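Participant: Sequence and predicted structure below; questions after.
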Amino acid sequence: MAKAIPKISSRRNLRTGSRRNLRIGSRKRLAEEVIGVIYVQASFNNTIVTVTDGGGQVLSCLSTGTFGFKARRKATPFAAQTVTANALRTVRDQGLKQAKVRIKGPGPGRDGALRAIRYGRIRLTTIEDITPLPHNGCRPPKKRRV
């Protein structure tokens, strides 16, 4: 009689520790690989700044809304500059030395966030615009009949 094959594809068998241990491990790795990626998503209503390490683990994520700005003040360059400076301060304390910048969106927070990144003590390797552009766009509405 053949032996039963143990089931190894269950979720419980794959995870070997808590998610917290994975995050702490990525912070230790950050000292070795000192390059990170700063993502700035600037919409017309809000600006979101996310800083990741080389492996893609999120080190800091802030938006103007969670930082305390309300309503129309969320979409200002000053709010984006303040939030970006605060996000960079936390990752600089963790040991981030240089970073790539990827900016997405048409909002007014683009310039303020980029200004704060330039004033921060992190060396920039590249600045890249990743705003999605349509190749052909949406289908236009049908012609109006009167």
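Facilitator: Right, received. Where do you want to start? Numbering: from 1, shown residues only.
Participant: C-alpha from now on. contacts and neighbour counts both.
Facilitator: OK.
Participant: quick one: residue 68 is in a strand?
Facilitator: No: secondary structure of residue 68 (DSSP: H, G, I helix; E, B strand; the rest coil): coil, not part of a strand.
Participant: second one coming, line it up with the first:
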Amino acid sequence: MLRSGVHSSGVLQKEGDRRSMMKGLPKTDEGSAGERFHFGGFDKVVDFPSLDTPNTLFDDIPFKELPILHIKSTKNNTIFALCRPDGHFILTRSCGMEGFKNCRKGTNVAAQVTAVGMSARITKMGYKTVRVCINGLGPGRLSSIKGLQTAGINIVSITDTTPICEIPIHRPPAARSV
């Protein structure tokens, strides 16, 4: 006949094991590598837009005549589009055009590489200073701006054009059961 005993030593040691494990962990969370972002290189703090902002000169070009770089960041891809202030497109690039395929297109590394490639093409065309409009909540949001900045593009303003849904979205209808 087998008899099972009651043991409490494992339960009593559990709290001590947790304390020793917590001692070995770092005190602060460092965050994930590559997601840190620093807006460096600015000489002064820029004020909020005023009535005189469209006429302000940046590299001898009025603000209202600067080209606009639209960045659409989705979970599957990041798309860059450079256009004139009147809305005519000049150049378009995406992570797929840079050689990333399938799920790799949606990574922050792909967005940064595409931003560096886009900035090389922009500078070759003679544009050095741009306005940036960013749309979407994908992983390439910050890294695309970081890639533009490290490649030498002078970013004058960053505008977030992501639509905010104030009306709750209804669930789709249930699938038909046959």
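Facilitator: Right, received. Where do you want to start? Everything quoted here is computed from the prediction, not taken from an experiment.
Participant: Map residue 69 of the first structure across to the second structure for me.
Facilitator: Residue 69 of the first structure maps onto residue 100 of the second structure when the alignment is built from TM-score structural alignment.
Participant: how about the nearest residue to that match once chain neighbours are set aside, what does it touch?
Facilitator: In space, and not counting its chain neighbours, residue 100 of the second structure is closest to residue 110: 6.8 Å by CA to CA, 6 or more residues apart in numbering. Applying CA atoms under 8 Å, 6 or more residues apart in numbering to residue 110 of the second structure gives the contacts 95, 100, 104, 140.
Participant: What remains of the residues you listed once you look at the first structure?
Facilitator: Conservation of the contacts of residue 110 of the second structure in the first structure, assessed by both residues aligned by TM-score structural alignment, their matches' CA atoms under 8 Å: retained contacts are 95, 100, 104, 140.
Participant: if we can go back for a sec, name the helix or strand for the counterpart of the residue nearest to residue 100 of the second structure in the first structure, please.
Facilitator: Counting by TM-score structural alignment, residue 110 of the second structure lines up with residue 79 in the first structure. Using DSSP states H and E, residue 79 of the first structure sits within helix 77-94.
Participant: mean shift between the helix or strand following that helix and the second structure?
Facilitator: Counting by DSSP H and E, the next helix or strand C-terminal to helix 77-94 of the first structure is strand 98-104. Its matched residues in the second structure lie on average 0.8 Å from strand 98-104 of the first structure after superposition (mean CA distance after the TM-score superposition for the first structure).
Participant: residues in the second structure aligned with strand 98-104 of the first structure?
Facilitator: With TM-score structural alignment applied, strand 98-104 of the first structure matches the range 129-135 in the second structure.
Participant: contacts for that stretch?
Facilitator: By CA under 8 Å, 6+ apart, stretch 129-135 of the second structure touches 58-59, 66-73, 141, 153-163.
Participant: The helix holding residue 79 of the first structure: average distance to aligned residues in the second structure?
Facilitator: Its aligned residues in the second structure lie a mean 1.0 Å from helix 77-94 of the first structure after superposition (mean CA distance after the TM-score superposition for the first structure).
Participant: can you give me the offset of that helix from its chain's centre?
Facilitator: Relative to the chain's own centre, helix 77-94 of the first structure is displaced by 12 Å; criterion: CA atoms, centre = their mean, to the nearest Å.
Participant: can you pick the most crowded of the kept ones among the contacts of residue 110 of the second structure?
Facilitator: The most neighbours of any of those, using other CA atoms under 10 Å, belong to residue 140, which has 31 neighbours.
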